[in-house]
Structure formats: structure tokens, C-alpha cells
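*Asks:* heads up, no residue letters with this:
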């Protein structure tokens, strides 16, 4: 089935002119680049969530009253004392935070990680199809250019 759809797609590409093929290839390449950027963003977000889940796990093991460094920014830490390890603030985006129990915070991170993995897999499938279209259009374009050159060369 996949080979018949691939051959019919190639047949459709064969019917196109050189300019149309160039435009299709450029569009497909642009979409491939955008999808790759999206995949990289998902990987980055997933790494951050896994780091947050690890931090929550580490925090849950610390006793109350434990002295620690609290991150204010990526490079600025201030000394602090663990007051209540049972509750955490969860950043839900755009500057909004929700207070949750430690278990709910861990669950939130795990659900987000699972969602990102699912989105990654779906985007990866779309990327593979777009790459296939771009490659196929490139091959047909090269073939047509060679044919044109052969026809114009005495």
C-alpha cells in the first residue's frame, strides 16, 4: 500500500513543471526545518521537565529545616531553609503558579512529560513524511533538469 501511494505521488510530481517542483521542494524544505525546530523545542522542554521532576524527588527526601540554596534565576542562588517540603509551587506557564502537594507536583511533571513524548512522536511522523516529499520532489526535479539539459545539448 505504501509503495502504491509513493508511486502515485511520484506520478503526480512527474506531471509538474520545473518551477512548480522547485516551489514544492522549497516549501517542503522550509516545513522540514520548522518541524525540526519544533522537535528541538520539545526535547528542550522535556529535559527541563525531567530536571524539575528530579528536583521534586530530591526535595521530597530532604528534612524540614534543611539549609539549602534557592535558585532565583539560572545563575543567582540565595541561602534558604526548607520550611514545608509537602507543598510546592508549579509554574503552569505565562507567569502563573499553582500551589500543589509534592505528589501532585510530581504527577503534573510526569503528565507533561508523557504529553511531550506523545507530541514528539506525532511530529516525528509528520517530519518523516515531509522529508519524503522533499526528497521525492528533489529527485524528480533533478531528473527533469537532466532531461532538459540533454534535450538542449547538441
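*Replies:* That came through, no problem. Predicted model, so just to flag it, every value in this text is computed and none were measured.
*Asks:* can we go C-alpha only for contacts and neighbour counts from here?
*Replies:* Fine.
*Asks:* The residue nearest to the spatial centre of the chain and residue 45, how far apart?
*Replies:* The centroid of the chain falls nearest to residue 39 when counting by C-alpha atoms, centre = their mean (2.1 Å). In this structure, residue 39 and residue 45 are 10 Å apart, going by C-alpha to C-alpha, to the nearest Å.
*Asks:* this is the comparison structure:
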């Protein structure tokens, strides 16, 4: 993001930008910033959605794991295209990736709860990004309308 302020429109609920009082240079600068921020926000949407899909897949996989009986034969991935046969001696616990290269062994219910918590966090992030995009789109539209109003007014005054 550009600019020196870390305050975003979504950080100040209810605050409206009166574009009608701003000089043309300020309108142009704000417009450019809003467009850049919209681009950045739109690029984060698929990343967050991907993380949501990963959490859903993890929860489903853990739930399916519960149906495996001890000593059932399973395929263990070595690479994306290589597997080895193995046995699961204990189906009551799973290893969960915590992030930052760390994993933890958890009971199946705890692992599902952990993944559900992460899922809710990602969904909240997605909601915040969508709200920020809506505010930015509104600001962009206001600026575009004001620029058009000024153009029409300037043209009318010249005639």
C-alpha cells in the first residue's frame, strides 16, 4: 500500500470522505491509492479462500481417519507422486501442522477443534477483506463521480 498512514477506511467505521471538497491533485492521489489497495486486496482473496479450502480438507481428512481401524493398511505419501504402504497402529491421535515448521500430536477431537478454529479465523479474514473492498469500491466510485461532475461543470462554464 502507498501513503504514510496505516489507517484504512475500514478502521474508522462510519467515516466518509467528502470528495467534493478536495482539490483535483488530492482526488487523483487518493484515487491511485484506492486502486492500488483494491488490487492488493483482490489478490489476497484467492489466498484466503485457498487457506479456507485447506482447513475444510483437513477437517474432512481427520474425520475420515476416524473410520480407519488400527493396523489397517494405508498409503503414506513420500512425494506428490510416490507412496508407500503402511499401517496405522493408533487412530486416536493425528499430527497437525501448527505453522512455522512445527507440528503437534493431538487427539482427533482436539485436532478437529483446532482446524475449526483456524477455519473460523480464515473466514473472518475473508469477511474483513470483502468489507474493505466494498468500502474501497465505494470510495473509487465517489471519486469517479466527482471527477465527472467537475468535468461536466468545467465544460458547461466554458460554453
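*Replies:* Happy to help now that I have it. Since the model is a prediction, treat every value here as computed from it, not as a measurement.
*Asks:* aligned partner of the residue nearest to the centre of the first structure in the second structure?
*Replies:* Using TM-score structural alignment as the criterion, residue 39 of the first structure maps onto residue 45 of the second structure.
*Asks:* ok, that match - contacts?
*Replies:* By C-alpha atoms under 8 Å, 6 or more residues apart in numbering, residue 45 of the second structure lies in contact with 126, 129.
*Asks:* In what element of secondary structure is it found?
*Replies:* helix 24-65 (DSSP states H and E).
*Asks:* and whatever helix or strand comes next after that helix, which stretch of the first structure?
*Replies:* Using DSSP H and E, the next helix or strand after helix 24-65 of the second structure towards the C-terminus is strand 73-77. Using TM-score structural alignment, strand 73-77 of the second structure corresponds to residues 67-71 of the first structure.
*Asks:* Now for the second structure: which helix has the highest residue count?
*Replies:* Longest helix of the second structure, by residue count under DSSP state H: helix 108-158.
*Asks:* can you give me the offset of it from its chain's centre?
*Replies:* Put simply, helix 108-158 of the second structure sits 12 Å off its chain's centre (C-alpha atoms, centre = their mean, to the nearest Å).
*Asks:* repeat for stretch 87-105 of the first structure
*Replies:* The answer for stretch 87-105 of the first structure is 23 Å, by C-alpha atoms, centre = their mean.
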